[in-house]
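Q: sequence first, predicted model second:
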Amino acid sequence: MMRAWRMPVALVACGAVVAGGSAAGGNPALAAAEAVVFAALAWLTSPLLFPRPVGAAEAQRRSAADGRPVVYWRPGCAYCLRLRLRLGRGGRRLHWVDIWRDPQGAAAVRAANDGDETVPTVVVAGRAYTNPDPRWVREQVAAGR
């Protein structure tokens, strides 16, 4: 779980150093702007942006019951972030599995991607799609699949 927070913590630390340098140089407005930019980047790369993850077994059980897709992802993945942001509020309706927290989820992704942990991998009706177009995923959610 700690590796999910490495990038956000590093960004906050770098932001503090950069903003501290600007503040020490007599430019508090620039320091504040730099601090905000680094904090935003830290938030975007953190697990906080994503819905609370569930285990792979639980996600598969829920998906079988309600027909909603399962999304396998990991913190810090730019493609996962793109999918999450483009899904908007509808993204909360999907079942999200963090492969860094769930070894069974990581194994499911490797099985679907010839041994690679390529994310996001979206499973719809038992079929895996690697890095699908967010518009297509939205359509699957709207269709109740």
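A: The structure has been received and is ready for your questions. Numbers count the residues shown, from 1 in each chain.
Q: all contacts plus neighbour counts: C-alpha atoms, from now on.
A: Noted.
Q: how about V71, secondary structure?
A: Three-state call for V71 (DSSP: H, G, I helix; E, B strand; the rest coil): strand.
Q: report how many residues lie close to it.
A: The criterion is other Cα atoms under 10 Å. On that basis, V71 has 32 neighbouring residues.
Q: try this one next to it:
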Amino acid sequence: MMRVWILPAILLLCGSVIAVGQLFRGNPVAAVVLLLLFVLLAAATSPLIFPRSIGAQEAERRSAADGRPIVFWRPGCTFCVRLRIRLGSRARQLHWVNIWRDPAGAAVVRSANDGNETVPTILVAGTPHVNPDPAWVREQLASSA
């Protein structure tokens, strides 16, 4: 649970140290800008921007009922963040499984990726797709609705 917050915490710590250094050098504007940049990076790499994760079994049950794709992700993954941001509000229509919290989800990802935990892996109608283009994912959402 705690390892999902390591990268955001490091980013906040580094940003704070750099901002304080800028303040001591007499650059308050640079300090504020840099601190804001690091806060945004920390937020983007945190699990806060992702919809609430569910377990792999629950996601498979829900996907079978409503036909929506399942996204297997992990915090700190830049490709997962890119997918999440590019999907915008439509991301909430997907079923999200954090593989660091769900061993069954991690097993699904490893079985689809030759033993590697490569994310994001999207399961559409039982077929895995590794790091797909966000436009393609939007198309899959439109066809499942």
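A: All right, it came through fine. These numbers come from a predicted model, not from an experiment.
Q: the helices in the second structure, which residues?
A: 6-24, 28-45, 56-66, 78-87, 103-112, 134-144 (DSSP state H).
Q: nearest to Q93 of the second structure, out of those?
A: helix 134-144 (7.7 Å; Cα to Cα).
Q: average offset of the closest one relative to the first structure?
A: Following superposition, helix 134-144 of the second structure is found to deviate from the first structure by 0.6 Å on average (mean Cα distance after the TM-score superposition for the first structure).
Q: so that helix aligns onto which residues of the first structure?
A: Matched against the first structure by TM-score structural alignment, helix 134-144 of the second structure falls on residues 134-144.
Q: what does stretch 32-42 of the second structure give?
A: With TM-score structural alignment as the criterion, stretch 32-42 of the second structure aligns to 32-42.
Q: can you lay out the helices of the second structure as TSV showing mean neighbour count?
A: Below are the helices of the second structure laid out as TSV (neighbours: other Cα atoms under 10 Å):
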stretch	mean neighbour count
helix 6-24	17
helix 28-45	18
helix 56-66	16
helix 78-87	18
helix 103-112	18
helix 134-144	14
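Q: of these, which is nearest A125 of the second structure?
A: It is, among these and with distance given as Cα to Cα, helix 56-66, at 8.1 Å.
Q: tell me how far the closest one lies from the chain's centre.
A: Distance of helix 56-66 of the second structure from its chain centroid, counting by Cα atoms, centre = their mean, to the nearest Å, is 19 Å.
Q: thinking again about what came up before, the match of helix 134-144 of the second structure: how far from the chain's middle?
A: 18 Å.
Q: stretch 65-80 of the second structure now?
A: Worked out by Cα atoms, centre = their mean, stretch 65-80 of the second structure lies 7 Å from the chain centre.
Q: separation between the residue lying farthest from the centre of the first structure and V109 of the first structure?
A: When each C-alpha in the first structure is compared with the mean C-alpha position (Cα atoms, centre = their mean), G26 comes out farthest, at 37.4 Å. Plainly put, G26 of the first structure is 50 Å away from V109 of the first structure if you go by Cα to Cα, to the nearest Å.
Q: over to V54 of the first structure?
A: 15 Å.
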